[in-house]
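*Asks:* Have a look; sequence and predicted model below, questions after that.
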Amino acid sequence: MKHLFISVFFLMHFVYCFAQEINDKEVDSLYREDQFYAGVTYNLLGNMPKDVEQSGFSLGFHLGFIKDMPINKNRNVAIGVGLGYSSNSFNQNLLVDKDNMGKATYSVLKDNNTFIKNKFSNHLIELPIEFRWRTSTATEYDFWRIYTGFKLGYVFTHTTKYRGDLGRIRYTNIEDFNNFQYGLTLSAGYNTWNIFLYYALNPIFSSDANLDGNKIDMNTIKIGLMFYIL
């Protein structure tokens, strides 16, 4: 996945440079901005149950296309609607296993020395919707931007993995995971480099998942960099 992200990033950089050369020759009064995006995030877990902790480095990779639709004469205010892909991992000490009936069970691994790996990961198709403000013009390609919005994601596959004293445990597409994820987004920065924030409004697990009789309300928080390209 890291190699895929790097390849896509360099491809988008090439497209950006090519677009710059074209725009240098001809001014487009009906220009649009930031049609493609690629990003990397550090993934956090919010509302963690007691004794649940993150470990290691949890990464997310994101890329997609957004149709830019200016809504004012200067074309520096716009609505963006797009389609994207997101891959995320979460390293932590919440063990996901199954009982003899095949039902998912949850327990906390309190001793980090008893396991080498414990994580869950997911892959999503996403629908980003953004309200966009920027300082760009038809001839100015380096500009400030603030994009706020909402992102709806469909988890088409997710996996849990454990490796430690209990052996190797791996499950795919456990029913307790919410297939739909949605949350608020914010991108702000100058030129290509932008700080990106995502805060999920619904939990990772459904109401059927519980730890010691309590519902697991963990949600996703992503902090990282987003790169926008024409």
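*Replies:* Now that the structure is in, tell me what you want to look at.

*Asks:* alpha carbons only for contacts and neighbour counts from here, please
*Replies:* Fine.

*Asks:* quick one: the helices in this protein?
*Replies:* Per DSSP state H, the chain carries helices over the ranges 2-25.

*Asks:* Farthest from the middle of this structure: give me that residue.
*Replies:* For the chain, the largest distance from the centre (C-alpha atoms, centre = their mean) belongs to Lys25, which lies 36.2 Å off.

*Asks:* As a check, name the ranges of all strands in the chain.
*Replies:* With DSSP state E as the definition, the chain shows strands at residue ranges 36-46, 59-70, 77-91, 94-98, 104-108, 115-134, 144-164, 167-172, 180-190, 193-200, 210-211, 214-215, 219-229.

*Asks:* for comparison:
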Amino acid sequence: MRDLITGFFFFLFLSAPLTAQVDEEDSSWSIPDSVPYVIDSLYREDQFYIGFTFNLISKKPEFISQSGFSGGIHLGFTRDFPLNERRNIALGAGLGWSWNSYSQNLFIGEDESGETIFRSLTNDLDYSTNRFSTQLIEVPIEFRWRTSTAETYKFWRIYAGLKFGYIYNFRSNFVQPENQVIQTDVPELDPFRYGATFTFGYNTFNFHIYYSLNSLFPEAKINGEIIDISVFRVGLMFYIL
């Protein structure tokens, strides 16, 4: 009997560490009650953008006027490069795409010899559509200031910079009863674009302007006068991530 009792306590002594070890292993595989909140001290802001603008023709001669709606769509990616520890001052450089339409009275066509024709359409001419559109690849470069922190997603922003672009597709469309003229090859068009940009706003809605610094048709003339027109875009810009 004494040997039986001694053996029983000896078994309990050996099994206790094994039980503790199993409990410890089980606890290591248990699911925590909550996920710890981690602050990203190396955050970046406003890297993807999409914008909608109303397009105006600026610096135009007296015989050129706009009519109807002219608009644009802009989207792309801008890499954010913070300059300070708080990361609310940064440089931005990226790549984007832009489509723009301009409704106006500048007719663009072609004569029998292949030379481009530029004419100012008068009000007594019967036509329903006269517009040209552009598609561009753009490279925005910005200086960025904002009130952001690693924990806030709503903040004020002011971004200013330059935007360089290349027109890879141009299309002029003139429509009147039983007649349509489409022109895509215009040697007088300067495809290389550059302009100043300014964006400011809070949270979702941001006011955006773009002012072109070079002419669309620097060599084109009507009656000996150069068609020195540039563009001005104003609208809203939205940022994510």
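*Replies:* Structure received. What you are looking at is a predicted structure, and each value in this text was computed from that prediction instead of being measured.

*Asks:* export the strands of the first structure to a markdown table and tack on mean neighbour count?
*Replies:* Listed next are the strands of the first structure as a markdown table, based on neighbours: other C-alpha atoms under 10 Å:
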| stretch | mean neighbour count |
| --- | --- |
| strand 36-46 | 20 |
| strand 59-70 | 21 |
| strand 77-91 | 20 |
| strand 94-98 | 19 |
| strand 104-108 | 16 |
| strand 115-134 | 20 |
| strand 144-164 | 18 |
| strand 167-172 | 13 |
| strand 180-190 | 18 |
| strand 193-200 | 19 |
| strand 210-211 | 16 |
| strand 214-215 | 12 |
| strand 219-229 | 20 |
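
*Asks:* Make JSON lines from the ones you listed and add distance to Ile6 of the first structure to it.
*Replies:* Output for the strands of the first structure, formatted as JSON lines (distance: least, C-alpha to C-alpha, whole Å):
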{"stretch": "strand 36-46", "distance to Ile6 of the first structure": "10"}
{"stretch": "strand 59-70", "distance to Ile6 of the first structure": "10"}
{"stretch": "strand 77-91", "distance to Ile6 of the first structure": "14"}
{"stretch": "strand 94-98", "distance to Ile6 of the first structure": "31"}
{"stretch": "strand 104-108", "distance to Ile6 of the first structure": "35"}
{"stretch": "strand 115-134", "distance to Ile6 of the first structure": "18"}
{"stretch": "strand 144-164", "distance to Ile6 of the first structure": "22"}
{"stretch": "strand 167-172", "distance to Ile6 of the first structure": "27"}
{"stretch": "strand 180-190", "distance to Ile6 of the first structure": "21"}
{"stretch": "strand 193-200", "distance to Ile6 of the first structure": "16"}
{"stretch": "strand 210-211", "distance to Ile6 of the first structure": "38"}
{"stretch": "strand 214-215", "distance to Ile6 of the first structure": "38"}
{"stretch": "strand 219-229", "distance to Ile6 of the first structure": "12"}
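
*Asks:* Indicate which one of those strands is closest to His13 of the first structure.
*Replies:* With C-alpha to C-alpha, the closest approach to His13 of the first structure among the strands of the first structure belongs to strand 219-229: 7.3 Å.

*Asks:* Mind reading off the mean deviation between the closest one and the second structure?
*Replies:* Taken against the second structure, strand 219-229 of the first structure registers an average deviation of 0.4 Å after superposition, with mean C-alpha distance after the TM-score superposition for the first structure.

*Asks:* Tell me which residues touch Thr134 of the second structure, please.
*Replies:* Residues near Thr134 of the second structure by C-alpha atoms under 8 Å, 6 or more residues apart in numbering: Trp99, Asn100, Ser101, Ile167, Tyr168, Asn169, Phe170, Arg171.

*Asks:* thinking again about what came up before, minimum distance to Glu21 of the first structure: which of the strands of the first structure has it?
*Replies:* Among the strands of the first structure, strand 219-229 sits nearest to Glu21 of the first structure (C-alpha to C-alpha), with 13.8 Å.

*Asks:* quick one: the closest one aligns where in the second structure?
*Replies:* Alignment of strand 219-229 of the first structure against the second structure: residues 230-240, by TM-score structural alignment.

*Asks:* got it, and stretch 74-89 of the first structure?
*Replies:* So stretch 74-89 of the first structure sits over residues 86-101 in the second structure, by TM-score structural alignment.

*Asks:* ditto for stretch 145-164 of the first structure
*Replies:* Counting by TM-score structural alignment, stretch 145-164 of the first structure corresponds to 157-176 in the second structure.

*Asks:* now swap in stretch 46-65 of the first structure and tell me
*Replies:* Matched against the second structure by TM-score structural alignment, stretch 46-65 of the first structure falls on residues 58-77.

*Asks:* How far does the matching stretch sit from its chain's centre?
*Replies:* Distance of stretch 58-77 of the second structure from its chain centroid, counting by C-alpha atoms, centre = their mean, to the nearest Å, is 18 Å.

*Asks:* And for stretch 122-141 of the second structure?
*Replies:* With C-alpha atoms, centre = their mean, you get 21 Å for stretch 122-141 of the second structure.

*Asks:* For the match of stretch 46-65 of the first structure, give me every contacting residue.
*Replies:* If you take C-alpha under 8 Å, 6+ apart as the criterion, stretch 58-77 of the second structure is touched by 47-57, 94-106, 120, 227-232.

*Asks:* same check, this time on stretch 217-229 of the first structure
*Replies:* So stretch 217-229 of the first structure is in contact with 12-13, 15-16, 33-49, 60, 187, 192-205, going by C-alpha under 8 Å, 6+ apart.

*Asks:* Now do the contacts for the residue farthest from the centre of the first structure.
*Replies:* Contacts for Lys25 of the first structure (C-alpha under 8 Å, 6+ apart) come out as none.

*Asks:* For Tyr16 of the first structure, see how far away it is.
*Replies:* According to C-alpha to C-alpha, to the nearest Å, Lys25 of the first structure and Tyr16 of the first structure sit 15 Å apart.
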